[in-house]
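[1] All I have is the shape, not the residue letters:
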């Protein structure tokens, strides 16, 4: 079956403002995110992509812009099922003010029980994203053959939930996974099992060192801003 290249969007203005953007319109890439997107065609230069699939949100489409410009024959498909998690009433709020919300502890330790007020459940988020991947795997296989590779640009929690599914992990463990902005994660889907080939690859180890003032026990909801 197909090999999937998952790209998290480049660093956004919401990431640098420590805001949980969710599906808030008008959130684009910041200066660093633009540079990350510009480097993406070079990073994927040796990968024979059959297609590109994107979340409908602006920050994902901006991330893919340079890649599509470099490969004008590459088809782009918009997929609603890999849209950002609908955080409901949490959308657009500062992460610092959400940190003490009782629900945040559940988000960190028991996400399969979480339903965001006015939004969706994390179980529903994972289900729709995994269904999208399975459907696209079948479509790419049928149109391009089982050795084909395609890219999908989405969001931190979406990518983490897809990786958890590929690894056979319960959703309650997915907060142990981290993917930086514009990182590349690769999963090869075989007939019997998926294989995780790359996870959150940026080629930059700066973000490995703990940052002063950061809670190293807490997952960054929405994915975080990456290395400074």
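    Arrived safely, thanks for sending. As the structure is a prediction and not an experimental result, all values here were calculated from the model.
[2] Could you use CA atoms for every contact and neighbour count after this?
    Will do.
[3] Dead centre of this structure: give me the residue that sits there.
    residue 155 (2.9 Å; C-alpha atoms, centre = their mean).
[4] Can you tell me how far the closest residue to that one other than its chain neighbours is from residue 126?
    Distances taken as C-alpha to C-alpha, 6 or more residues apart in numbering place residue 8 nearest to residue 155, at 5.3 Å, with adjacent residues excluded. Applying C-alpha to C-alpha, to the nearest Å, the value for residue 8 to residue 126 is 16 Å.
[5] try this one side by side with the last:
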């Protein structure tokens, strides 16, 4: 019998409220982000969940708590699933290029926005994924981040470390059915609050525009 892993990106956040950057570990959901999480909670109301894991960052914990409101589902923080960490953006030689090519690194030793190396990010995320698969559960919800979900889907579907050209919207839900380490992608990037998103920008394009305005 296949197990089912539900992968969910956190709800919408604003990294530059009022034009001032907020440290990534402190940013929380916007009102729209909370509404997005509520819509996912309604969708999953009848889905039996054994466990829910989040990254320990405020935005994933808030999303998970909204979805599980009133449900006796164990909630766990796994910091290994935190998003890839940027560096000091003002130190970037080509900030626009760094944003727009963020998930197409030339080499695993390159750094994401001048911060964490892609190699190190994949090491910690995929090690946590292996540890998760080694534990007993039938249906598990993992609330994480766009880069984390892209890395997990890329590895589960191809067996290779890297980043497929997949977009993951705020509160976008993907479903992997797992038979051992073999994965079947049942669903990708379903957004119950907005089934056909109008925005055709990538996440990093939208972040660049927000950073440029700041």
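    Received, thanks. In this text, all values refer to a predicted model and were calculated from it rather than measured experimentally.
[6] Show me which of residue 8 and residue 126 of the first structure is the more surrounded one.
    Higher neighbour count among residue 8 of the first structure and residue 126: residue 8, with 27 against 24, using other C-alpha atoms under 10 Å.
[7] List the contacts of residue 90 of the first structure.
    20, 98, 116, 117 (C-alpha atoms under 8 Å, 6 or more residues apart in numbering).
[8] what distance separates the start and the end of stretch 167-176 of the first structure?
    12 Å.
[9] Excluding its own residues, what touches it? List them.
    108-112, 123, 160-161, 164-165, 194-196, 219.
[10] Which members of those are classed as buried?
    Among the contacts of stretch 167-176 of the first structure, those that count as buried by neighbour count (16 or more other C-alpha atoms under 10 Å) are 108-112, 123, 160-161, 164-165, 194, 196, 219.
[11] Let's have the residues you listed in a markdown table, adding distance to residue 144 of the first structure and secondary structure.
    Below are these laid out as a markdown table (distance: C-alpha to C-alpha, whole Å; DSSP: H, G, I helix; E, B strand; the rest coil):
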| residue | distance to residue 144 of the first structure | secondary structure |
| --- | --- | --- |
| 108 | 39 | helix |
| 109 | 40 | helix |
| 110 | 39 | coil |
| 111 | 36 | helix |
| 112 | 35 | helix |
| 123 | 31 | helix |
| 160 | 26 | helix |
| 161 | 26 | helix |
| 164 | 26 | helix |
| 165 | 24 | helix |
| 194 | 19 | strand |
| 196 | 21 | strand |
| 219 | 37 | coil |
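[12] Go through those residues and name the one nearest residue 185 of the first structure.
    residue 196 (7.9 Å; C-alpha to C-alpha).
[13] Map that closest one across to the second structure for me.
    Under the alignment (TM-score structural alignment), residue 196 of the first structure pairs with residue 185 of the second structure.
[14] Strands along the first structure, start to end?
    Taking DSSP state E to define them, one finds strands in the first structure at 3-8, 19-20, 49-54, 76-78, 93-94, 149-154, 184-189, 194-201.
[15] what sits against residue 132 of the first structure?
    Under the criterion of C-alpha under 8 Å, 6+ apart, the contact list for residue 132 of the first structure reads 79, 81, 82.
[16] just checking, what residue in the second structure corresponds to it?
    For residue 132 of the first structure, the residue aligned by TM-score structural alignment is residue 128.
[17] Run a quick neighbour tally on the closest residue to residue 21 of the second structure other than its chain neighbours.
    Closest residue to residue 21 of the second structure apart from its sequence neighbours, by C-alpha to C-alpha, 6+ apart: residue 15 at 5.7 Å. Counted with other C-alpha under 10 Å, residues neighbouring residue 15 of the second structure total 19.
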